[in-house]
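J.: pasting a predicted model and its sequence here:
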Amino acid sequence: MGDRLKDKVVFVTGAGSVGPGWGNGKAAAVQFAREGARVFALDINREAAEETAEIIRSEGGTVEADVCDVSQADAVKASVARAMEAFGRIDVLHNNVGIIDPGGPEDLTEEQWDRLMAINVKSLYLTCREVLPIMTAQGKGSIINISSIASTHSLGYSCISYSASKGAVNAFTRDIALNYAPKGIRCNTILPGLMNTPLIHKGNVTGVYGSTEAMVAARDALVPLGHMGDGWDVAHAAVFLASDESRFITGIELVLDGGITLKVR
């Protein structure tokens, strides 16, 4: 256990995992707690949120779990209110929620497009709308948004809604970083590359390759370091951006990809 985030309150969206193993949000929530933070862990799935919370509690950490659809304004407002009631402040907002729908414009329904944009982009607007006034009153805060290298590079197959949404996350981050810097609030983006997390085993991504084994082998082979990253790589980067060690860093796009984007410039 460390103390890099001692006494900080971290509000984590997507803190559960969509399947067995460690997703980015689950690993980040646990690592925040291991570094001394008090964690408010949200997920749309109650069991997933409670699983993360139980891990934190079993390690002696402080956590409150909550159920929230972060694409819904009233739900986000209520969760932020509960976090303030529980902890009295929010020092770090970690926006981790995101989904993926492979396909181009002809493959996706309008409903698919709207749902993905609501979850991947609108959720950031909703959480920031509620949390920024709190951080402004405190005179300090750190916001971490999870994007993807798909925002700047091709994943090797058509994934237009996901790529477009993550490009929006990058632009959103830059705007917040610039306009809230005078108020002591930092905002940064993490761009994971090919990551071996429960999300990619949920069917849509696997289907592009034919099988889970083929998918893992193909994605590992694309990475110069020889393997995909995982949720802990994202978690450790998030702790750095949440901590005062990064106090002079804002508006960056931190690429975590094992060197894959070095192949194409």
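T.: Ah, there it is. Residues are numbered from 1 along each chain as shown.

J.: only C-alpha atoms for contact and neighbour calcs from this point on.
T.: Noted.

J.: how many residues are close by Val12?
T.: Residue neighbour count, defined by other Cα atoms under 10 Å, stands at 25 for Val12.

J.: shouldn't it be in contact with Leu42?
T.: Yes. The pair Val12 / Leu42 is scored as a contact, 6.0 Å apart, by Cα atoms under 8 Å.

J.: strands along the stretch 101-250 of the chain, start to end?
T.: For the stretch 101-250 of the chain, the strands defined by DSSP state E, counting those that start in this stretch cover 141-146, 185-192.

J.: who are the packing partners of the first one?
T.: When contacts are defined as 3 or more Cα pairs under 8 Å, 6 or more residues apart in numbering; DSSP states H and E, strand 141-146 packs onto strand 92-95, helix 160-180, strand 185-192, helix 231-242.

J.: so what touches the second one?
T.: Residues outside helix 160-180 that contact it (Cα atoms under 8 Å, 6 or more residues apart in numbering) are 99-105, 113, 116-117, 120-121, 124, 145-148, 150-152, 185-189, 250-253.

J.: put this next to the previous one:
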Amino acid sequence: MDIPSLAAPRSRSRLDGRHILLFGAGTANEAGQGWSLREVSDRVYGVGEATALVYARHGAVVTCVDVDFAAATATAELIRSEGGAAFAFACDATRSEEVKGTIERSLAFNGRIDVLHNNIGIAKMGGPVECSEDDFDRIISVNLKSMYLTCKWALPVMERQRKGAIVNISSFAAVRFTVPWIAYAASKGGVNALTMSVAAQYAAKGVRCNAIAPGLLSTPMVQSAHKRNHAGIEDMMRSRDDSVPMLWQGEGWDVGEAAAFLASDEARFITGQVLFVDGGSTVVMPSKPWSPSGGDGP
């Protein structure tokens, strides 16, 4: 087993030469002006594209995978515009044969898979009564089954390598009630359990598996949802900022930097953990109960 030494001085680029396979690298919502760090910003980034950029800035080669090839390509082009190396693939990660083919194509291009990053996720409002069976099944499939399938086909590669890291994106909604979206919360609870199970089974084989649970984030997806439902988007985003103990919402960059750490050798003794990147939200009680007119999720 290849155990990295941390005794020697290390470069600032944590992931030089590593190959990252990132599922969910695109953004499904229009990029552009939005809300960032308590004020209007000219550009906001989705979690997938920001994370891909962070990985590349740390020296990795990033294969950007998305069900929408144009979205994957857009992220890969962002990386190349900064001088990084990236590929773009299309894949429906709920389909086993497509995931298997993507793993094989990625190996053909890069020769190995150092990091598997699972960022795919969708959400829809509704508690047990309101959520339709079709919506429940789809959300579980997209958010949880996709991670099972990517692990299913990537883990044998990492086991042969005797080294690898997996980073799964969960949510603080897995452990805290935010709004009634039963399928999303259940799927993210499943992500946490899947993460711990993989970590335990593969720990002695040189493969680590961890999850990141973001709290309230300011992303194109969040802002697009609120623009549909609220006329005063700035007031709504300020309200979300104020509900976080640190008084601002996180961004895709915060998730990306946490992922780069968990993927790196600096995290060599960390596996089976869920890292909350939430500005302190999970350590305080909510200021008021959720109500149909005032609740907001991540």
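T.: Cool, the structure landed. Predicted model, so just to flag it, every value in this text is computed and none were measured.

J.: mark which of the contacts of helix 160-180 of the first structure are part of helices, please.
T.: 113, 116-117, 124 (DSSP state H).

J.: run a quick neighbour tally on the residue mapped onto Ser239 of the second structure from the first structure.
T.: Counting by TM-score structural alignment, Ser239 of the second structure corresponds to Ala218 in the first structure. Applying other Cα under 10 Å, we find 14 residues neighbouring Ala218 of the first structure.

J.: next: Met221 of the second structure.
T.: Met221 of the second structure: 20 neighbours (other Cα under 10 Å).

J.: aligned partner of it in the first structure?
T.: Checking TM-score structural alignment: Met221 of the second structure goes with Leu199.

J.: what's the match for Thr271 of the second structure in the first structure?
T.: Matched by TM-score structural alignment, Thr271 of the second structure corresponds to Thr250 in the first structure.

J.: isn't that match right up against Asn188?
T.: Yes. With contact defined as Cα under 8 Å, Thr250 of the first structure counts as touching Asn188 (5.5 Å).

J.: more neighbours, these two?
T.: Ranked by neighbour count (other Cα under 10 Å), Thr250 of the first structure and Asn188 place Asn188 first, with 27 against 23.

J.: so stretch 64-76 of the first structure matches what in the second structure?
T.: Mapping stretch 64-76 of the first structure onto the second structure (TM-score structural alignment) gives residues 87-99.

J.: same check on stretch 133-144 of the first structure?
T.: By TM-score structural alignment, stretch 133-144 of the first structure lines up with residues 156-167 in the second structure.

J.: now do the buried residues in that stretch.
T.: Going by neighbour count (16 or more other Cα atoms under 10 Å), the buried part of stretch 156-167 of the second structure is 157-158, 161-167.

J.: over to stretch 179-195 of the second structure?
T.: Using 16+ other Cα under 10 Å as the test for burial, stretch 179-195 of the second structure gives 179-192, 194-195.

J.: please identify which of these is nearest to Asn118 of the second structure.
T.: Val191 (10.0 Å; Cα to Cα).

J.: map Leu116 of the second structure onto the first structure.
T.: Counting by TM-score structural alignment, the partner of Leu116 of the second structure is Leu93.

J.: hmm, its match is touching Ser142, no?
T.: Yes. In this structure, Leu93 of the first structure is within contact of Ser142 by Cα under 8 Å, at 6.4 Å.

J.: between the buried residues of stretch 179-195 of the second structure, which sits nearest Ser41 of the second structure?
T.: Nearest member of these to Ser41 of the second structure, counting by Cα to Cα, is Val179, at 26.7 Å.

J.: distance of the closest one from Gly126 of the second structure?
T.: Distance of Val179 of the second structure to Gly126 of the second structure, computed by Cα to Cα, to the nearest Å: 8 Å.

J.: contact partners for Thr27 of the second structure?
T.: Applying Cα under 8 Å, 6+ apart to Thr27 of the second structure gives the contacts 46-49, 71, 220-221.

J.: mind checking what it lines up with in the first structure?
T.: In the first structure, Thr27 of the second structure lines up with Ser17, judged by TM-score structural alignment.
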